[in-house]
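**Student:** what follows is a protein structure lacking sequence information:
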């Protein structure tokens, strides 16, 4: 729990520093709002790819564990189990790449900048 509170305090400090940096005389409220918005989009993209990578790693670990247990119980099925495991690993990795693709879309396309009616 302490780890999360420390991360939250650090996030608030960064947000305060960003707002203080944009609070100069030349900055407008629109520029501050856009900076905070794009900062939030960047944080959201990072969380999305982090969750996708974590889920993919857990899935791959579970798949490998299952195949090794199956091979230990019946060594004659090793070839078929490995083939199935590699197909499953490719599918799991595809889902992680989809998460990366969504994060890249969030960051670089600008579809959520308020101009498209969202």
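**Tutor:** Thanks, I have it. This structure is a prediction, so every number in the text was calculated from the model and none was measured.

**Student:** could you use CA atoms for every contact and neighbour count after this?
**Tutor:** Will do.

**Student:** which residue ranges form the helices in the protein?
**Tutor:** 2-21, 29-73, 78-108 (DSSP state H).

**Student:** residue 115: which of the ones you listed is closest?
**Tutor:** helix 29-73 (11.8 Å; CA to CA).

**Student:** so what's the residue positioned nearest the centre of the chain up against?
**Tutor:** Against the mean C-alpha coordinate of the chain, by CA atoms, centre = their mean, the closest residue is residue 49 at 1.7 Å. Residue 49 makes contact with 96, 99-100, 103, according to CA atoms under 8 Å, 6 or more residues apart in numbering.

**Student:** ok, second structure coming up, stack it against the first:
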């Protein structure tokens, strides 16, 4: 009976942490992408002749910013479906 309650506590904590990971990753990516795109558009408005280079750099940077939440979601999925802490 004691082992069953330990597994239930670990499962509940894993589900809560997976939700917090997803929330934090989405919030961080949204904030980062918003700042990144806003500053890139400001730079394009100031220097229209460099807008092609700035746009390319912005797209690469958005891809790099989005890679971190994807890794966070993978960790969250592992915690939910292949939990290494459950005996």
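**Tutor:** Received the coordinates, thanks. Computed from a predicted model, the values in this text were never measured in an experiment.

**Student:** please state their TM-score.
**Tutor:** Comparison of the two superposed chains (TM-score structural alignment, normalised by the length of structure 2) gives a TM-score of 0.92, and 87 aligned residues with a CA RMSD of 1.1 Å.

**Student:** Serialize the helices of structure 1 to a markdown table and add fields for distance to residue 115 of structure 1.
**Tutor:** Listed next are these as a markdown table, based on distance: least, CA to CA, whole Å:
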| stretch | distance to residue 115 of structure 1 |
| --- | --- |
| helix 2-21 | 23 |
| helix 29-73 | 12 |
| helix 78-108 | 14 |
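
**Student:** excluding chain neighbours, give the residue nearest to residue 67 of structure 1 in space.
**Tutor:** With sequence-adjacent residues excluded and distances taken as CA to CA, 6 or more residues apart in numbering, residue 67 of structure 1 is closest to residue 81, at 6.2 Å.

**Student:** now do the same for the one you found: its match in structure 2.
**Tutor:** The alignment partner of residue 81 of structure 1 in structure 2, by TM-score structural alignment, is residue 54.

**Student:** please apply the same query to residue 106 of structure 1.
**Tutor:** Residue 106 of structure 1 maps onto residue 79 in structure 2, by TM-score structural alignment.

**Student:** touching, its match and residue 13? I think so.
**Tutor:** No - Residue 79 of structure 2 is beyond contact range of residue 13, at 9.5 Å (criterion: CA atoms under 8 Å).

**Student:** of the two, who's got more company?
**Tutor:** residue 79 (21 against 14; other CA atoms under 10 Å).

**Student:** measure the residue nearest to residue 67 of structure 1 to residue 12 of structure 1 for me?
**Tutor:** 49 Å (CA to CA, to the nearest Å).

**Student:** higher neighbour count, those two?
**Tutor:** Between residue 81 of structure 1 and residue 12, residue 81 has the larger neighbour count (other CA under 10 Å), namely 17 against 12.
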